[in-house]
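In: Below: sequence and its predicted model.
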Amino acid sequence: MESLQPIDIFHLMYDNDPFSKWMDMKLSHIEKGSCTLEMTVKEPMLNGFSIAHGGISYSLADSALAFAANSRGPQCVSIETSISHLAPTAKGDQLKAVAKEKHRGKKTAIYEVTITNQHNKTVALFKGTVYITSKNWNNIK
């Protein structure tokens, strides 16, 4: 069986991901071990301070992590994540999340995700650890 490419795995995941679709995340780059997603902050994503809810940047980073980690073929699930919010984001802001693999072992991998706005200002830093399962995306298609 021919091995799936990262873009194929992305589509298998994204096509069954109503939350990432609701956030209107768009893929701008994917390769083994990395993924870049972009999205625009919309009014329903704002909190009581009229800035984006922290869960919005967290969710964007978490999805970038998921697509990057799974891009190699084995199915991965997050086991620990954290985020530091460095600057607020507002309605209309264009956010970009760049996930990069920092370590990949036999059972776990670590990723860093940097989120920037349309001015290339870093608004959040995210770190995620995933567990690499014995299931493989190549067996699903």
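Out: Perfect, thanks for sending it. Numbering: from 1, shown residues only.
In: alpha carbons only for contacts and neighbour counts from here, please
Out: Will do.
In: what's the helix or strand for residue 11?
Out: Taking DSSP states H and E as the definition, one finds residue 11 inside helix 6-14.
In: how about the helices of the protein, start to end?
Out: Taking DSSP state H, the helices of the chain run over residues 6-14, 18-22, 54-70.
In: winner for burial among those helices?
Out: Mean neighbour count (mean count of other Cα atoms under 10 Å) peaks for helix 54-70 among the helices of the chain, with a mean of 24.
In: then this one, side by side with the first:
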Amino acid sequence: MDDDVFATAHARDMIAADQASAMLGIEVTSASPGEAIVRMRVRADMLNGFHVIHGGLVFAVADTAFALACNETDAVTLAAGADIVFLTSAHEGEVLTATAQRRSLVGRAGVYDVRVQADDGRMVAEFRGRSLTTRRPVPDRSIPEKDMP
């Protein structure tokens, strides 16, 4: 992951500590306030019983793009809710690209849309996330225990 793709240190630090996205092999292409693009290659261990990507993992790649886009400032911003519409399936070896864009930001509440596409341009899913900027301080990465609730 190249640090140059990040517009804010907060987003860079957040994704660096995101073990779930790392385990899924999610790569950040770009991350700037209100926008983000991430990619994930579909692996054999990501397939469901019908040999297509598990819907939860499509949600995960969209959610990672959403998280990067909505953490626009140094304030901790979390999902308040999200919906996804699955449009088609993806298969082993395909690369999914999730592109997130802010639609509105009023006070501490935001709305972000994420398009998930396969590498051939097929639209795999559309995701809408609702964010809430908390009053929590940014976690001190040098003291992991401070991240615990």
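Out: In hand now; what should we look at? Since the structure is predicted, the reported quantities are computational estimates derived from the model, not experimental observations.
In: The helix holding residue 11 of structure 1 - contacts with which helices or strands?
Out: Using 3 or more Cα pairs under 8 Å, 6 or more residues apart in numbering; DSSP states H and E, the elements in contact with helix 6-14 of structure 1 are strand 26-31, helix 54-70.
In: What is the first one packed up against?
Out: The one in question is strand 26-31 of structure 1. When contacts are defined as 3+ Cα pairs under 8 Å, 6+ apart, strand 26-31 of structure 1 sits against helix 6-14, strand 34-40.
In: swap the cut-off to 6 Å and go again
Out: If you count contacts as 3 or more Cα pairs under 6 Å, 6 or more residues apart in numbering; DSSP states H and E, strand 26-31 of structure 1 packs onto strand 34-40.
In: Just give me the mean distance for the strand it packs on relative to structure 2.
Out: Superposed on structure 2, strand 34-40 of structure 1 shows a mean distance to its aligned partners of 0.5 Å (mean Cα distance after the TM-score superposition for structure 1).
In: How about residues contacting that strand?
Out: The contact list for strand 34-40 of structure 1, computed with Cα atoms under 6 Å, 6 or more residues apart in numbering, reads 25-29, 64, 68, 92-100.
In: re the thing from before, mind giving me TSV with the helices and strands packed on helix 6-14 of structure 1 and columns for distance to residue 122 of structure 1?
Out: Formatted as TSV, the helices and strands packed on helix 6-14 of structure 1 follow (distance: least, Cα to Cα, whole Å):
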stretch	distance to residue 122 of structure 1
strand 26-31	18
helix 54-70	11
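In: which one of these lies closest to residue 14 of structure 1?
Out: helix 54-70 (8.6 Å; Cα to Cα).
In: Contacts for the closest one next, please.
Out: By Cα under 6 Å, 6+ apart, helix 54-70 of structure 1 touches 33, 34, 35, 76, 97, 99.
In: can you check stretch 16-34 of structure 2 too?
Out: By Cα under 6 Å, 6+ apart, stretch 16-34 of structure 2 touches 5-7, 36-40, 69-70, 72, 101-102.
In: count of residues packed around the residue lying closest to residue 7 of structure 2 once chain neighbours are set aside?
Out: Among residues not flanking residue 7 of structure 2 along the chain, residue 32 sits closest, at 4.7 Å (Cα to Cα, 6 or more residues apart in numbering). Residue 32 of structure 2 has 19 neighbours, counted by other Cα atoms under 10 Å.
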